[in-house]
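A.B. asks: need a structure here:
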Amino acid sequence: MSAPHKTETAASVPAGMKELTFMGYMEVNGPLWGRIDDDGLPVMGFRVEARHCNPMQTCHGGMLMTFADMLLGFTVSVAVGGKKFLPTVSLSGDYVGPAPLGSWVEGKGRLIRATRSLGFAEALITADGAAAVRTSGIMKIPSQETRDSDVLRLFR
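C.D. replies: Here you go, the predicted structure:
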């Protein structure tokens, strides 16, 4: 059973974005939206709802870091072929501006380096185009494909 949440309308989400369907934790914290850009990397976003906010009516840092974790994980996964779920080894972030209630939060990650077993990525996450979070992460690249082995299917 998923928690109730406001369903985004096509008018409230930028053109070209597709709702990403997840089970578990992100099912109750989403919806997240995404697309693959011309560089072949994921662009992801979400609309800040009241349930995402702290008492100041801005997006809670925990939700922003959850989003950063998803964004960087998908960035590395897609960059290494999109066939593996990548657990997070390290995630850091700096809150550089607010993401107010109703704002569109969006990010595009950048792969810095991939080794045989680790992927390093970074992103600037914005709220209505203004910087909100600067983040970086390290993802573990498993030695074999995982059960959910086509992360790109979420973006199709």
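A.B. asks: Please count neighbours and contacts with C-alpha atoms only from this point.
C.D. replies: Will do.
A.B. asks: Ala50: how many residues sit nearby?
C.D. replies: Using other C-alpha atoms under 10 Å, Ala50 is surrounded by 16 other residues.
A.B. asks: ok, now Tyr25?
C.D. replies: Tyr25: 10 neighbours (other C-alpha under 10 Å).
A.B. asks: ranges for the strands of the chain?
C.D. replies: 18-20, 32-36, 42-47, 88-95, 104-114, 118-127, 130-140 (DSSP state E).
A.B. asks: contacting residues around the fourth one?
C.D. replies: Contacting residues not belonging to strand 88-95 are listed as 61, 65, 69, 73, 132-140 [C-alpha atoms under 8 Å, 6 or more residues apart in numbering].
A.B. asks: rerun at 7 Å
C.D. replies: 69, 132-140 (C-alpha atoms under 7 Å, 6 or more residues apart in numbering).
A.B. asks: residue contacts, the nearest residue to Ala123 once chain neighbours are set aside?
C.D. replies: Using C-alpha to C-alpha, 6 or more residues apart in numbering and skipping residues adjacent in sequence, the residue nearest Ala123 is Gly109, 4.4 Å away. The contact partners of Gly109, taken as C-alpha under 7 Å, 6+ apart, are 71-72, 75, 121-123.
A.B. asks: Those residues, buried ones only, as a PyMOL selection?
C.D. replies: Applying 16 or more other C-alpha atoms under 10 Å to these, the buried members can be selected in PyMOL as follows:
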select buried, resi 71+72+75+121+122+123
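A.B. asks: Now show me the structure for the sequence below, then we'll compare the two:
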Amino acid sequence: MDSLSADNIPAGFERAKFSSPFLDMAGPYYERQGEGGIIVATRINEGHINHIKVAHGGVLGTLADVALSYQVHRAEKPALPVATMNLNTNYLAGAKLGDWVEAYARIDRISKRTAYCSGQIVCGEAVLMTMTAVFAILRK
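C.D. replies: Below is the predicted model of the structure:
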């Protein structure tokens, strides 16, 4: 199998349980439970690559939003409906075709209506992005 094969997924990861037409196009995404929460990951494929042969910044930005919001979404049962109010991203390095990138997210503070989160996206030992976000919790 080549490095871009869907079967070449690190141990412990499974196809993410979330889906939408946009996320299906932007992914595929994978998840596993980590010590600090859910880790969301993807393998950089041809559709993610920009004109300078690295992953488009929007790919990493989308992964950041997905990972941070998913952490809040899964914070309670039943799952919380959330909407992004603010997302800050700091691009530190690029990802190349075939790279496996993982997003680590944590909830820093959560109230009845708002959640504050932070995290990072890594490829191996390299930190590609740091991020923070604020989410509206859309309780009924």
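A.B. asks: before we move on, back to that, any chance of the strands of the first structure in TSV, plus distance to Pro55 of the first structure?
C.D. replies: Shown next, in TSV, are these (distance: least, C-alpha to C-alpha, whole Å):
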stretch	distance to Pro55 of the first structure
strand 18-20	27
strand 32-36	22
strand 42-47	17
strand 88-95	17
strand 104-114	18
strand 118-127	18
strand 130-140	18
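A.B. asks: any idea which of these is most buried?
C.D. replies: strand 42-47 (a mean of 25; mean count of other C-alpha atoms under 10 Å).
A.B. asks: what's it aligned against in the second structure?
C.D. replies: Using TM-score structural alignment, the residues of the second structure aligned to strand 42-47 of the first structure are 38-43.
A.B. asks: mean shift between the matching stretch and the first structure?
C.D. replies: Compared with the first structure after fitting, stretch 38-43 of the second structure has a mean deviation of 0.5 Å; criterion: mean C-alpha distance after the TM-score superposition for the first structure.
A.B. asks: And Gly16 of the first structure, how far from Ser136 of the first structure?
C.D. replies: 26 Å (C-alpha to C-alpha, to the nearest Å).
A.B. asks: What is the longest helix of the first structure by residue count?
C.D. replies: In the first structure, assigned by DSSP state H, the helix with the most residues is helix 61-79.
A.B. asks: give me the stretch of the second structure that that helix matches.
C.D. replies: Going by TM-score structural alignment: helix 61-79 of the first structure matches residues 57-75.
A.B. asks: If you count neighbours, what's buried in that stretch?
C.D. replies: 57, 59-61, 63-73.
A.B. asks: swap in stretch 8-21 of the second structure?
C.D. replies: Buried-residue list, stretch 8-21 of the second structure, by 16+ other C-alpha under 10 Å: Ile9.
A.B. asks: ok, and what's touching that stretch?
C.D. replies: Contacts of stretch 8-21 of the second structure (C-alpha under 7 Å, 6+ apart): 29-32.
A.B. asks: what's the spacing between the most centrally placed residue in the first structure and Val133 of the first structure?
C.D. replies: Centroid check for the first structure by C-alpha atoms, centre = their mean gives Leu71 as the closest residue, at 3.0 Å. Separation of Leu71 of the first structure from Val133 of the first structure (C-alpha to C-alpha): 12 Å.
A.B. asks: Could you do Thr58 of the first structure as well?
C.D. replies: 13 Å.
A.B. asks: Any figure for the gap between Arg35 of the first structure and Leu41 of the first structure?
C.D. replies: Taken as C-alpha to C-alpha, the spacing of Arg35 of the first structure relative to Leu41 of the first structure amounts to 8 Å.
A.B. asks: for Tyr29 of the second structure, what are its contacts?
C.D. replies: 15-16, 40-42.
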